[in-house]
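Asker: sequence plus predicted model, see below.
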Amino acid sequence: MPTVALPGRASAISDPGEIRLSGWGNYPKASTKLLEPPTPAAARDALLGRSGVVARGAGRAYGDAAIGTQATISSRGLSRMRRFDTATAQLTVEAGVTIADILAAFELRGFFLRVVPGTKFVTVGGAIAADVHGKNHHRDGGFGNIVDSFRLALPGGEIVSCSRSENAALFAATLGGMGLTGMILEATLRLLPIETAWLRQDTRVAGNLDAAIDQLEGNASSTYSVAWIDCLARGAALGRSLVYLAEHATRRDIDRLGPDLAPFPSPRTQLLSVPELFPGWLLNGTSMRVFNELYFRRGAAHQGKQRLVHWDPYFFPLDAISDWNRIYGRRGFVQYQCVIPLERARRVLADILDRVSRRGDASFLAVLKQLGDGGGPMSFPLRGYTLTMDFPVSDTLFAFLDQLDALVVDAGGRLYLAKDARQSRATFESGYPGLAALRDIRQQTGANTRLASHLSARLGI
């Protein structure tokens, strides 16, 4: 069956009733029917009488979590902002509103989102379903912590309100539940009042992994912290990093560090675009080593120099490049994100990085963050460290990732479902002790026989 699969988008095939969908990693691709309801009521109706269905936001889940085994319901038509209370900073939006939409509308008015992931091009519904986390999880928790309530369409057509006091078990199971409890129609969030939209950033150089973890632990009081890791460095430099610490800048910070800056700059535009036919072979061990060396030197030059940085590149560094996922070529890529409990993190992450550096084809942007406790029973975070890396799909990749999985399982860690495209059922079940709570909720609402993604079918959820 001939296909033309665009990254994270639908592509027409011979049967007009079906399309091929992929996640942001362009792997795997699967057939499904795509439904695009224009209103919450139409979205609820789209669920009725269907099975093998799941909701989909902006297509930024990397693997197969947002592809229904039979049908997929897009939330992009649910794009309206409903109301905002300036006194409480509570914002109610439909599920298809993106983080980019919210920041574009409210950053200039002195409000920000308390929790943002690594891209602003995700929907609110998707952010709740994955309980996304940001650079401040060690202090402020995940996206679910800023959600006061949401309205959920159940498979039978009932629409229920969920909060910590109303349908609390369903509320908790939906956080990180990957759309398997129902379809989120709208949500009420709490925004963060800010004096300016700049970040006051400190850059620290860490010569190896131990030094990077020391920096993150020693600066746990910082609101935001993240480490870029050169995952191709070896020997004594294994895990060498640039650690970025940041706080929301005040007016006084602007007076001191950037008196000519406007307090509330506009979002940055996408400056570059990767062509669809980008040759994947250009991203090889040599080119990545050159990139990593240049990136490390450029970042190290800012060590000890407190400076103001625009919020957009600090939180969303790759969003400036349109369709950057094409860099990995037609076969696509897998983003591998694990979390390792605190007490075992140094040893296990060193082992993982050693294996990755010897393999030589990992990503040019590898990230290490400190996490706190998770929110819902299916939330990915646990108290420890999360490492994120990209790998181009190849004939030898999955056997290699199976080896990394074994290290993660043995350490009591787990893999992030929003990034997953290939982990085994055994790996998944060992890492998510809250799975029973999700299964119970699914059985109670009838979702277990009606809602199914390719991810849930693969993992037996």
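Answerer: Perfect, I can see it now.

Asker: contacts and neighbour counts: CA atoms only from here.
Answerer: Will do.

Asker: what about C338, helix or strand, and which?
Answerer: For C338, the element it lies in under DSSP states H and E is strand 333-341.

Asker: list the buried residues in that strand.
Answerer: By 16 or more other C-alpha atoms under 10 Å, the buried positions in strand 333-341 come out as 333-341.

Asker: helices or strands up against the helix or strand just after that strand?
Answerer: Note on strand 333-341: by DSSP H and E, the next helix or strand toward the C-terminus is helix 345-359. Helix 345-359 is packed against helix 209-218, strand 384-392, helix 397-410, with contacts defined by 3 or more C-alpha pairs under 8 Å, 6 or more residues apart in numbering; DSSP states H and E.

Asker: mind putting the ones you listed into JSON lines with mean neighbour count and distance to G142?
Answerer: JSON lines is the format used below for the helices and strands packed on helix 345-359 (neighbours: other C-alpha atoms under 10 Å; distance: least, C-alpha to C-alpha, whole Å):
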{"stretch": "helix 209-218", "mean neighbour count": "19", "distance to G142": "18"}
{"stretch": "strand 384-392", "mean neighbour count": "22", "distance to G142": "14"}
{"stretch": "helix 397-410", "mean neighbour count": "16", "distance to G142": "21"}
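
Asker: for those, which one sits closest to M288?
Answerer: Evaluated with C-alpha to C-alpha, the helices and strands packed on helix 345-359 place strand 384-392 nearest to M288, the distance being 11.9 Å.

Asker: angle of that closest one against helix 397-410?
Answerer: Angle, strand 384-392 to helix 397-410, by axes from the mean of the first three to the mean of the last three C-alpha atoms, to 10 degrees: 170 degrees.

Asker: so which elements touch strand 384-392?
Answerer: For strand 384-392, the elements it packs on are strand 333-341, helix 345-359, strand 366-371, judged by 3+ C-alpha pairs under 8 Å, 6+ apart.

Asker: got the angle between it and helix 209-218?
Answerer: Relative orientation of strand 384-392 versus helix 209-218 (the same axes, to 10 degrees): 130 degrees.

Asker: ok, structure two:
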Amino acid sequence: MSRPTLLTGWGRTAPTAATVVRPRTAEQAAEALAQAGPRGALARGLGRSYGDAAQAAGGLVLDCTELTGPPRLDPDLGEVTAPAGTSLRRLMAHLLRRGYFPPVTPGTGHVTLGGAIAADVHGKNHHVDSSIGAHVRSLTLLTPRGEALEVGPDHGDTELFWATVGGMGLTGVITSVRLAVIPVETAHMRVDTDRTGDLDSTLELMERTDQDYRYTVCWVDLLARGAATGRGVLTRAHHARVTDLPAPLRREPLRYRPGTPLSAPPWAPPRLLNRATVGAFNTAYHHAAPERRRGQAQPLGGFFHPLDKVRGWNRMYGPHGFVQYQFVVPFGEEATLRHVVEGLSKAGAPSFLAVLKRMGAPTPGPLSFPRPGWTLALDLPAEFPGLAGLLRGFDERVLAAGGRLYLAKDSRADAEAVHAMYPDLPAWRKVRERVDPDGVLVSDLARRLRLL
């Protein structure tokens, strides 16, 4: 056992101490679970949940990043099998050399496969391809009693499988994954870009054109006011074919060039990201974007994971960290989306990152976040005055609209609101109680939101 270690989410708020162990094999993970004390245990990947989902105050945390090994690609079946500690970045590099790509990737490659499934992550292609759980063919789950169960959407304990997809690590420790993959010709994207002048034009253009593209996302300026409220930069893309590339890139079309990331300063002053600095950036970014550009070849890493170019970018929010807020509301509830956008603009809330997407078909996971509708994700400095009340008001509007918050992003919601947003929570609890009757698996998120 190691000494207690302070852990936080990517937002760097609410640190808590836990004993951390680093199993290298499923057998070592089972031994660690057997040693869990009264405060329970939890698996943790690369720590990219924004809040307290991968923390267990006073308990035992299994750092699963050493549950790795070479992925095994089966091109005949169109699937890859990999240890759950494999990062999506590493998996991408392995697959691209062979002409394949993961079916879903979120906004960072620094996520383990196990963590991606526990959060049922989604990407820019949810409106077409759903979330990652829809592409998992099977997984091996280590239960608190030491059983290694292979479960999938159509074999084994299917209830347990779907309780694990989006289950925030509270049903067991995922040790390996069998995942469908998609064929690609190149390591580039063919990108179309449009600059929009306000929220109405943003929504109209997305609604009209999203189904023509596999990947689509819109950056939104949440500090713009008046007629410019909700202006954005919409990017949509397909995987580039060899013939889409400039001649120099055709020589090695599958070469993956993630590059060496820059490092954010180890320390940033409080309130570095404020209305003035973020407003200046937003204005410059919006004006620098092309009004209309078609067919640009962009490297995969730059399109899917632009923030991975800066190591430790979360430190830019200063010592108090930041809050990530993501919600989804059904189509037809655009008034709620507008209320949030206008509310943030009016409050002068300095959101450096704000992305709008349209979501498609959900998975059957009871705690899976995505639903058909509009999703907006944004971040705000945790020290922003009045932030708690502002977001609580948004929660009420999202709930009234039939929407929900993303548990992998949350660090501050009320338990009552989350329970109302996830009506299948009681069914999920029954499955969890069956597989973990002694209540070994627990997290700070689960305690705060009374999920167990």
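Answerer: Thanks, I have it. Quick caveat: nothing in here was measured; it's all calculated off a predicted structure.

Asker: nearest to R289 of structure 1, of the helices and strands packed on helix 345-359 of structure 1?
Answerer: strand 384-392 (14.5 Å).

Asker: would you check the span in structure 2 matched by the closest one?
Answerer: Aligning strand 384-392 of structure 1 against structure 2 (TM-score structural alignment) gives residues 373-381.

Asker: roughly how far out does that stretch sit from the chain middle?
Answerer: The chain centroid and the centroid of stretch 373-381 of structure 2 are separated by 12 Å under C-alpha atoms, centre = their mean, to the nearest Å.

Asker: how close does it sit to structure 1?
Answerer: Stretch 373-381 of structure 2: mean distance to aligned residues in structure 1 after superposition is 0.5 Å, counting by mean C-alpha distance after the TM-score superposition for structure 1.

Asker: now tell me what touches that stretch from outside.
Answerer: 271, 273, 317, 320-331, 334, 337, 349-360 (C-alpha atoms under 8 Å, 6 or more residues apart in numbering).

Asker: and R50 of structure 1, how far is that from L34 of structure 1?
Answerer: According to C-alpha to C-alpha, to the nearest Å, R50 of structure 1 and L34 of structure 1 sit 13 Å apart.

Asker: overlap in contacts of those two?
Answerer: A71.

Asker: more neighbours, these two?
Answerer: Legend: neighbour count by other C-alpha atoms under 10 Å for R50 of structure 1 and L34, higher for L34 (22 against 15).

Asker: check which helix or strand covers the more buried one.
Answerer: In the assignment (DSSP H and E), L34 of structure 1 maps to strand 29-35.

Asker: superpose on structure 2 and give me the mean offset of that strand.
Answerer: Following the fit onto structure 2, the mean deviation recorded for strand 29-35 of structure 1 is 1.0 Å by mean C-alpha distance after the TM-score superposition for structure 1.

Asker: residue range for that strand in structure 2?
Answerer: Residue span in structure 2 matched to strand 29-35 of structure 1, by TM-score structural alignment: 15-21.

Asker: what does the matching stretch rub up against?
Answerer: With C-alpha under 8 Å, 6+ apart as the test, stretch 15-21 of structure 2 has contacts from 1-9, 32, 55-63.

Asker: can you tell me, leaving aside adjacent residues, what's nearest to I254 of structure 1?
Answerer: Excluding its sequence neighbours, the residue lying closest to I254 of structure 1 (C-alpha to C-alpha, 6 or more residues apart in numbering) is L261, at 7.0 Å.

Asker: just the ones in helices from the contacts of stretch 15-21 of structure 2, please.
Answerer: When the contacts of stretch 15-21 of structure 2 are checked against helices (DSSP state H), the matches are A32.

Asker: report the buried members of the contacts of stretch 15-21 of structure 2.
Answerer: 4, 7-9, 32, 55-63.

Asker: okay if I get those residues as JSON lines plus distance to E147 of structure 2?
Answerer: Shown next, in JSON lines, are those (distance: C-alpha to C-alpha, whole Å):
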{"residue": "P4", "distance to E147 of structure 2": "27"}
{"residue": "L7", "distance to E147 of structure 2": "28"}
{"residue": "T8", "distance to E147 of structure 2": "29"}
{"residue": "G9", "distance to E147 of structure 2": "29"}
{"residue": "A32", "distance to E147 of structure 2": "13"}
{"residue": "Q55", "distance to E147 of structure 2": "23"}
{"residue": "A56", "distance to E147 of structure 2": "22"}
{"residue": "A57", "distance to E147 of structure 2": "25"}
{"residue": "G58", "distance to E147 of structure 2": "25"}
{"residue": "G59", "distance to E147 of structure 2": "21"}
{"residue": "L60", "distance to E147 of structure 2": "19"}
{"residue": "V61", "distance to E147 of structure 2": "19"}
{"residue": "L62", "distance to E147 of structure 2": "17"}
{"residue": "D63", "distance to E147 of structure 2": "19"}
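
Asker: farthest-separated two in those?
Answerer: Greatest spatial distance in those: G9 and A32, 22.1 Å, computed using C-alpha to C-alpha.

Asker: need the buried residues of strand 333-341 of structure 1 in CSV (columns: distance to L353 of structure 1).
Answerer: Output for the buried residues of strand 333-341 of structure 1, formatted as CSV (distance: C-alpha to C-alpha, whole Å):
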residue, distance to L353 of structure 1
F333, 18
V334, 16
Q335, 15
Y336, 12
Q337, 13
C338, 12
V339, 14
I340, 13
P341, 16
